[in-house]
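In: requesting a structural model of the entry that follows:
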Amino acid sequence: MKRKSEFKEQCSNCEQGYRVVEEIQISREKRKFECEECGHLIKKWNGSVDYIFYKI
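Out: Okay, the predicted model is just below:
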């Protein structure tokens, strides 16, 4: 895995903040991330990039 970028994302429902690391993957990833506080869908993806969310 190779780190591509890092950015911040915020839940549009409860405003919980997340630090997000975007990484290039060899295989395709089909996943989604829901807010750990309220369950609101924050991001959905399907491709050769994966996202790791850290609560801030």
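
In: can we go C-alpha only for contacts and neighbour counts from here?
Out: Noted.

In: name the element the nearest residue to Arg3 once chain neighbours are set aside belongs to?
Out: Of all residues not flanking Arg3 in the chain, Glu23 sits nearest, at 4.6 Å (Cα to Cα, 6 or more residues apart in numbering). Taking DSSP states H and E as the criterion, Glu23 maps to strand 17-34.

In: let's see this one next to it:
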Amino acid sequence: MKKILYRGGLLQFKIPENDVEEYDEIEGATFYEDGPYTGTVRLNVITLEKPGGSVAER
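Out: Okay, the predicted model is just below:
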């Protein structure tokens, strides 16, 4: 297994050593085993910030 540190460690996980890794700044990342009838993991992280930078009180 190989360790993935997505976006500098924001998310950490392991995938099989032979899996293919594809990264795109807009689309995120894709991980899959190269072959027919295999699964694919697609990952994208969205960061949102409230204007003013703080959380509103209720």
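
In: where does the TM-score land?
Out: Laid over one another, the chains give 0.30 as their TM-score (TM-score structural alignment, normalised by the length of structure 1), with 30 aligned residues with a Cα RMSD of 3.3 Å.

In: hmm, back to that, next one: the residue nearest to Arg3 of structure 1 from Lys44 of structure 1, what distance?
Out: Between Glu23 of structure 1 and Lys44 of structure 1 the computed distance is 15 Å (Cα to Cα, to the nearest Å).

In: and for Glu34 of structure 1?
Out: 9 Å.

In: who's more crowded, the two?
Out: Glu34 (14 against 11; other Cα atoms under 10 Å).

In: ok, that one touching Leu41?
Out: Yes - taking contacts as Cα atoms under 8 Å, Glu34 of structure 1 lies within contact range of Leu41: 4.3 Å.

In: who touches Tyr23 of structure 2 in this structure?
Out: 29-30 (Cα atoms under 8 Å, 6 or more residues apart in numbering).

In: ok, and it, which helix or strand is that part of?
Out: Here Tyr23 of structure 2 is assigned to strand 20-24, by DSSP H and E.
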